[in-house]
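> Here is the input, now give the coordinates:
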Amino acid sequence: MISIGQKFPSFEKTIVVSLEKGKEFETLSSETLTSDDSTWTVFFWWPKDFTFVCPTEIAEFNKAYGEFRDRDTRLVGASTDSEFVHLAWRNNHDDLRGLKFPMLADTSKSLAEDLGILEPKEKIAYRATFIIDPQGIVRWVSVNDLNVGRNVKEVLRVLDGLQTDELCPCNWEKGQETLTV
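Model (predicted):
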């Protein structure tokens, strides 16, 4: 599995960005992640569309979208489902219609494979979260088993700590003192 300090893999994938006919799809590439010197990226994966735990996570990330934006951080959600399945799910699920971030389609599973997050039997992505700095370097990785949802508040807490570029003690939260050496 790709780890901290490594460059996020190169990719070019279709993303779902809208429900408006004719404007549903765009292309996202790894170059976009490093095109702005100050923007961080949180890239999170779920196993399958039209399931039960996944929409709770996606909806929670969407609720926190403004908090990520306030931290100069883009959100990208992804699975190995196609862009058409993503679009159908968004149209079909009340909590997903108003998403403010793109849903990436990794139908070839090449990006999930490069990241090392493919579950070996079903070849679906684990619940993986990557925080990527503006230079495209992975700064945090968290991976959950298929049946356990992640904690969006923890992702924000870690992002805050990384963005201080200082030493942050256990249970540190934004606004608290960092450590001095």
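> make it CA atoms for all contacts and neighbour counts henceforth
Will do.
> which residues in the protein form helices?
For the chain, the helices defined by DSSP state H cover 30-33, 53-63, 65-70, 83-92, 110-115, 152-164.
> nearest to residue 142, of the ones you listed?
Judged by CA to CA, the one of the helices of the chain that comes nearest to residue 142 is helix 152-164, at 8.9 Å.
> helices and strands around that closest one, which ones?
Counting contacts by 3 or more CA pairs under 8 Å, 6 or more residues apart in numbering; DSSP states H and E, helix 152-164 packs against helix 53-63.
> neighbouring contacts of the helix it packs on?
46-48, 77, 95-96, 99-101, 147-150, 152 (CA atoms under 8 Å, 6 or more residues apart in numbering).
> One more pass at 7 Å, please.
46, 95-96, 99-100, 149-150, 152 (CA atoms under 7 Å, 6 or more residues apart in numbering).
> how about stretch 42-62: buried residues?
For stretch 42-62, a neighbour-count test (16 or more other CA atoms under 10 Å) marks 42-49, 53-55, 57-59, 61-62 as buried.
> Alongside the first, I'd like the structure of this one:
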Amino acid sequence: MLSVGNKFPEFKLTAVSGTSPESFSEASLETYGKQWKIVFFWPKDFTFVCPTEIAGFGKLEGDFKDRDAVLIGASTDSDFVHAAWRGSHNDLKPLTFPWLADIKKDLASKLGILNEEAGVANRATFIVDPENIIRYAEMTDLSVGRNPNETLRILDALQTDELCPCNWHKGEATL
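The predicted model follows:
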């Protein structure tokens, strides 16, 4: 798995930000420019743990935007599957951040997060700085959901460029 200090790989994928083909667009690293990127992969659409995480990240989208960070979801499902799931799940319908369709599993493979046995991406989260350097990376088992609030806390800490103690939160003293 790519880790802290590695350059986030280049990609060209379809991004889905709604439920119709009009909400499909081509996306690359350049699309998101010189801002922080929160890229999180889930195993597959139409599952049980994944929507809890996606909705959890979605609830914090404004907080990420306030920190000049774009939220980017991804899985190895197709753009049409993403759109169908967004349209059929009440917790996902209102979300506006893009979901990348890594159907060829190219980005997941480059990142080293492809679960070969299951044929899907593992749950992985990357915080990528404006220069496209990975500043945080985590991967969990397929059965364990993440904590989006912790991702936001880590972004806050990274953006201080200071030493931040255990359980530090924005506004607290750094070391």
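> Reformat the contacts of helix 53-63 of structure 1 as JSON lines; add distance to residue 6 of structure 1.
Listed next are these as JSON lines, based on distance: CA to CA, whole Å:
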{"residue": "46", "distance to residue 6 of structure 1": "22"}
{"residue": "95", "distance to residue 6 of structure 1": "34"}
{"residue": "96", "distance to residue 6 of structure 1": "32"}
{"residue": "99", "distance to residue 6 of structure 1": "29"}
{"residue": "100", "distance to residue 6 of structure 1": "28"}
{"residue": "149", "distance to residue 6 of structure 1": "25"}
{"residue": "150", "distance to residue 6 of structure 1": "22"}
{"residue": "152", "distance to residue 6 of structure 1": "23"}
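> Out of the residues you listed, which comes closest to residue 31 of structure 1?
Closest to residue 31 of structure 1, out of all of the contacts of helix 53-63 of structure 1 and judged by CA to CA, is residue 100, at 20.7 Å.
> Could you report the neighbour count for the closest one?
Using other CA atoms under 10 Å, residue 100 of structure 1 has 16 other residues around it.
> Aligned to it, what sits in structure 2?
Counting by TM-score structural alignment, residue 100 of structure 1 lines up with residue 96 in structure 2.
> Its match and residue 122 of structure 2, how far apart?
23 Å (CA to CA, to the nearest Å).
> quick one: residue 17 of structure 2 and residue 94 of structure 2, what's the gap?
The value you get for residue 17 of structure 2 to residue 94 of structure 2, if CA to CA is used, is 10 Å.
> Between the two, which is the more surrounded one?
Per other CA under 10 Å, whichever of residue 17 of structure 2 and residue 94 has more neighbours is residue 17, with 24 against 14.
> Spatially nearest residue to the more buried one, not counting backbone neighbours?
Excluding the flanking residues, the one nearest residue 17 of structure 2 by CA to CA, 6 or more residues apart in numbering is residue 98, at 4.5 Å.
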